[in-house]
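> okay, predicted coordinates and the sequence, questions at the end:
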Amino acid sequence: MDALVDEWALVGIDATTRAVIADRSGGNPFYVRELVRLIASGQDVAAVPGGVRDVVRQRLAVLPAETVTLLRVAAVGGREIDTDVLLTAAAAGGTAPDLDDGAVDALELALVSGLLVEPAPGRVGFGHALVRDTLYDDLSSVRRARWHGRIASALEVLRPDDVTALAHHHESAGPSHAAATARYAAAAADLAEHRWAYTDAADWWARAESARRTAGPDDVAGVLRLRARQIRAAQLAGDVARSRSLREDILPVAAATGDHELTAEIILAADVPTIWSPRSVHPQDHYLLGLTRATADRLAGRPDLRARLLAVVATELEGDPDDAGYRAGLEALEVARAHGDPTVLAHALYGRYLHTYRDLVDGIEERRAVGAELLDLARRHGLGQFEAAAQLILLQACCARADWAAADVHAADAVTLAERYGLPLLAGIGLWYRGLRLALAGRWAEAEAAYDTASAAVSTTGFYRQSAELTWWVSVFCLRLSAGRYAELLDMTRSVLDATSPDLSAETVELLAVALLVDGRPEEARELLDRSGPPPRP
């Protein structure tokens, strides 16, 4: 197929677009040519070329009306559809005893025509996505919604466990199906989470929440609980920015209910270990902190919730110059140990870990101890996300002691666990270590490539892009400085120098000053350091 694309292409076509062309054309030379021409005209490859649309319509024009109708119902069903579901949906509403036979005859003719194929026993589909898209696009929105509803009804009888398809078709059937959409979208989200597909789960939770708002606008608690599930799925997917935004948006609504346990549920929805603190680029959220403290005080009789809420305070105050976060972490750990629940204790240990950097010397051993306890706890109780986080904590402790053999093991285990449990942010953080190891070996070019790979992996999760970019910048800056590539340092700092100093960490400001110094600009380096103020105390 690449040869056909190259023969007809008037502009460069990348590998991703070529894959889309292959999928949508099914390798048909005419469809390939028309898609290539479509791209050359500046249109989206997802559109249907006019020439293809005309040819499909001409083929439909010679078919009986019953066959065309069945093809259109099939198009509403998607690229592929269960044969029994299609026949039931196509026959829905009929009363004549021979209607099913008529639908079967129409299906057979659609297969003979080549517009439908049988990819597997009991399933039919479109050999070319462009045929399906033409049929679907030619339907009015009213008819689409009606047939989505018919397919949903057929699925409920014939395939009641296919919750993802049921959610899709009920949602596409319109507002009158909102209650069913909410129910099945939540089931689809649960299914995605069991498969560790957290990005998909977050999307389904959002759709369930939207449908619940339509079906039951007065069900505030129900909407809030669906939002909590969406927040957590987004956080597990590594999309920290989205998770925090979703929580920030709904917290006042939760607080206004006066239900402290429900408020705690919303606050705690985002308490997933991320190793990298969101505070690295996110300003301190005074409303969140105040509400979390107040809720923890009001739930003194719920030590499980109180410990986790205190751990959230510790997490939010990580790196703060005063000791409020440190004290909250200690109290969270004390309450969690007394309560005895392993998951609660895991959250408290993670909150404690974030404050082991207060003491640059003694903190190393404390970090190792916290990581070891968390790893043992996670293994004994099947807490996959905490097991991956514990490996990264131990990796950091080993790096601080220059114990590279042990660090290698923890890094490999962390990435394996993160990939197993669908935690892309933790996997990306684990990949950063490879760049460090290559740098220590003096393999500068390979180290920089490894940092590029790790940065791309973290950025794709939805983690704060600025944080990922700054971490990459610091990594590569130190790499080039160690390699003596001084001429490149200032070039790579220009975009960072444009940022306002208060938004940069003290470490980043110091590196910027180094770049100015090696470029022979000591006065500018001194001015930058003066403007940024004194470094925070450990």
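Here it is on my side, so go on.
> from now on I want contacts and neighbour counts done on CA atoms only, so please keep to that.
Noted.
> now the helices for the stretch 201-350 of the chain?
In order along the chain, the stretch 201-350 of the chain carries the following helices (DSSP state H, counting those that start in this stretch): 220-236, 240-256, 260-268, 286-298, 303-316, 324-339, 342-353.
> err, the stretch 401-538 of the chain, not the other one
Remark: helices of the stretch 401-538 of the chain, listed N- to C-terminal, are 404-420, 424-440, 444-459, 465-482, 486-497, 506-518, 522-532; assignment by DSSP H, counting those that start in this stretch.
> now do the stretch 51-200 of the chain
For the stretch 51-200 of the chain, the helices defined by DSSP H, counting those that start in this stretch cover 65-77, 83-91, 99-112, 129-137, 141-158, 163-172, 178-194, 198-215.
> contacts for the fourth one?
In other words, helix 129-137. Contact with helix 129-137 is made by 23-26, 31, 48, 52-53, 56, 71-72, 75-76, 78-79, 115, 126, 144, as judged by CA atoms under 8 Å, 6 or more residues apart in numbering.
> try this one side by side with the last:
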Amino acid sequence: LARQAPLRLALPGLGGDAVARLVADVADAPVDTATVAALTERTGGNPFYVRESARLLAGEGALVALSDVPEGVRDVLRRRFARLPESAVAVLRLAAVAGREADVDVLVAAADTDEDGVLDALDAGLIAGLLTEPALGRVRFVHALVRDTMCADLSRLRSTRMHARIAAALERLGTGDVTALAYHHSRAVSTATAARALELCLRAAELADRGNGHDAAVDLRARALECFDRLPADHPGDRAAERVDLLGALLRAQVRAGSIVPARATRQRAVDIATAERRDDLLIAAFTAWTEPSPWQTRPYASVDEPLVAALDRLLELPDLPPLHRCRLLDAYAVELSGESAGENADASGRRDPRAAAREAITIARRIGDPNLLGMTLSTLLQQLPTPLDAPERVVLAQELIDVGDAHEMPAYRWYGRFNLAASAADLGDAEQTLRLVLESREVARAYLMPEATSVVEYTLAMFANLEGRPEEAERRYAEALAPMIARGSPHAAGFGWIATATIRVEQGRAAELAPQVPHILAGYGPFVADLLAVVLAADGRIDEARRMRALAVPIRVDFFFTVLSTYRAMAVVALDEHDVAAALYTDLLPFRDAPPTCAGLSLALRPIAHTLGELADYLGRPDEAAAHFAHAAETARRWGAAPWRRMTRPAPAIDAGT
């Protein structure tokens, strides 16, 4: 071949689009853009690495595919390592522990060989195609998979010692890289070094917070707690109070990262410490540590943590509470009971009204004059006003929240105010203003790397795709928006995803396709979805089962799901000929006649409530009222560009209930 003067071509890795096609082909399913981007970076676009990673993705999911090395790739890389001298592999393992990219001076200072030995090893890695030189005096592994394979073959004991050597080298070289120091010190922590490691983790976490590095901040604050636990027994200070304080900082980082379920677990750890110590000061600190708003409820739908609420209620009865503590406790109480306001959703428990608690918290916040406190309390009251009938008050509160966020450069309130103003504009029938504000809120979420807010906005844009008659695009966008929420442990994402799919299927006349999922959905989400499941069963011709399912239904809560669940109840009772229920529901829905086809906090698109009223009126034998409702529904759909419902001027084809 050499005599034929062959042309040697250096082939680049596959680009993102090619990786997406290959992964989708191997995994036999579309993959969200974030996962494709991560796999492209992780594999360098190497087709073999991509294919093996895609197989791992198909079998184990994104979390494993983005953290583990596929066995086939690992075997290939180990054979490449075996061709290198053992001394070179030892230095390359040190470089792998240092990170994806490493400073050569640090490696020389940390290695257990001389400078020539280090340079020889790095040269060997470069020649073997394992390393590149991104800048003078730095080396970088060509793929994350190479580095991960190097690290995977190290015992924990050896990697810990390597981290300690790298940390010592960084200290000797006088580097100002706090993040690198924290990374290595925290992974080599001992009783002797715990105080230094703790200090570095907290400093690095503050830097991550300032740079909107939310996931990094969570990791650093979690490691700070591990370092705290390694402090010597005679370390001075109030250990319980310090631990609760560290847990509070971790909680706030988790909320900013969109990890709501872990944040609740962190708060519960702080509550448990306070309870074990029998100290109300620590309990107050645990409950008042949550100072970041969340777009959705922070607990599973229609559930209440009764012990938590009881503890908050008891603390609120303490005499001489400082105003700041009372304000934050009221806010925490209102958040825990969001959707449980006195009136329609209240029970006989005798609890104080969470809406009243939220209003009192705002009053105190105004008196204190702290803009962050005011922003938090405004956000909480907005959660207490979820229905279209609450829109006028929400407009005032959301605009004030925007003003507070803009004036004081607080991204969470800038986003939350705009998104709530968008939802209010929708409830007031202004489609153009709604979309404009949604897009504004997306810009804020993206600019400040707000993961949960970004997912919520993308979910809304999926809703718009369905609203405008693009159901396939809507399903794809819903899946892409929900994937990172599920990965972060959202308590709502999976349920919302199923309801979004069901909403699309019902409006397509394909509800029966969901029938095989009914037992699983009922077991997972309980009787509040019984009406929707009854619609599915009736569409599948299983009328007796549909009636039994309807018997499980509970009163519909007057919250952000009210119009959604009422629509499905109306469909079910008309199909199953429940005249009395239909008559009562018709009365309940009349105040919502002007509601838009957007609902559930801009997350779902559904036939206008006026159309549902038309179907109920037609079933109840009120043809004139039905005609007026259908005409109003058609006009509402036209105003919103809602293609699926613009010509629905009569009842949908009835489901044969066998009556």
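Sure thing, it's come through. Fair warning: this is a prediction, and the values are worked out from it, not measured in the lab.
> state which helix of structure 1 is the longest.
The single longest helix within structure 1, with elements called by DSSP state H, is helix 362-381.
> just checking, what packs against it?
Packing partners of helix 362-381 of structure 1 (3 or more CA pairs under 8 Å, 6 or more residues apart in numbering; DSSP states H and E): helix 342-353, helix 384-400.
> buried ones in that helix?
Judged by neighbour count (16 or more other CA atoms under 10 Å), helix 362-381 of structure 1 contains these buried residues: 363-372, 374-375, 377-378.
> what sits up against it?
Where contact means CA under 8 Å, 6+ apart, the residues beyond helix 362-381 of structure 1 that reach it are 342, 346, 349-350, 352-353, 356-357, 383-384, 386-387, 390-391, 393-394, 397-398, 400-401.
> can you pull the contacts of the residue nearest the centre of structure 2?
Against the mean C-alpha coordinate of structure 2, by CA atoms, centre = their mean, the closest residue is residue 485 at 3.4 Å. With contact taken as CA under 8 Å, 6+ apart, residue 485 of structure 2 is in contact with 258, 452, 455, 493.
> returning to that earlier point: please identify the most buried of the helices of the stretch 401-538 of structure 1.
Here the criterion is mean neighbour count by mean count of other CA atoms under 10 Å, and of those the winner is helix 424-440, at a mean of 23.
> so how far is it from its chain's centroid?
A distance of 20 Å separates the centroid of the chain from that of helix 424-440 of structure 1, by CA atoms, centre = their mean, to the nearest Å.
> what stretch of structure 2 does it fall on?
The alignment of helix 424-440 of structure 1 onto structure 2 (TM-score structural alignment) spans residues 451-467.
> drop anything exposed from the contacts of helix 129-137 of structure 1.
24-26, 31, 48, 52-53, 56, 71-72, 75-76, 79, 115, 126, 144.
> and of these, the nearest to residue 445 of structure 1?
When these are compared for distance to residue 445 of structure 1 (CA to CA), residue 24 wins out at 39.3 Å.
> could you dump the helices of the stretch 51-200 of structure 1 into JSON lines with distance to residue 310 of structure 1 added?
Below are the helices of the stretch 51-200 of structure 1 laid out as JSON lines (distance: least, CA to CA, whole Å):
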{"stretch": "helix 65-77", "distance to residue 310 of structure 1": "49"}
{"stretch": "helix 83-91", "distance to residue 310 of structure 1": "52"}
{"stretch": "helix 99-112", "distance to residue 310 of structure 1": "62"}
{"stretch": "helix 129-137", "distance to residue 310 of structure 1": "53"}
{"stretch": "helix 141-158", "distance to residue 310 of structure 1": "45"}
{"stretch": "helix 163-172", "distance to residue 310 of structure 1": "37"}
{"stretch": "helix 178-194", "distance to residue 310 of structure 1": "27"}
{"stretch": "helix 198-215", "distance to residue 310 of structure 1": "26"}
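> for residue 507 of structure 1, see how far away residue 524 of structure 1 is.
Taking CA to CA, to the nearest Å as the measure, residue 524 of structure 1 and residue 507 of structure 1 are separated by 17 Å.
> identify the residue of structure 1 aligned to residue 258 of structure 2.
Aligned by TM-score structural alignment, residue 258 of structure 2 pairs with residue 238 of structure 1.
> if we can go back for a sec, the residue nearest to the centre of structure 2 matches what in structure 1?
Aligned against structure 1 - with TM-score structural alignment as the criterion - residue 485 of structure 2 pairs with residue 458.
> what does residue 85 of structure 2 give?
Following TM-score structural alignment, the counterpart assigned to residue 85 of structure 2 within structure 1 is residue 60.
> state the distance from its match to residue 127 of structure 1.
Counting by CA to CA, the gap between residue 60 of structure 1 and residue 127 of structure 1 amounts to 15 Å.
> what does residue 441 of structure 1 give?
Residue 441 of structure 1 sits 53 Å away from residue 127 of structure 1, taking CA to CA as the criterion.
> now do residue 202 of structure 1
Counting by CA to CA, the gap between residue 202 of structure 1 and residue 127 of structure 1 amounts to 31 Å.
> those two: which is more packed in?
Counting neighbours by other CA atoms under 10 Å for residue 202 of structure 1 and for residue 127 shows that residue 202 has the greater number, 27 against 22.
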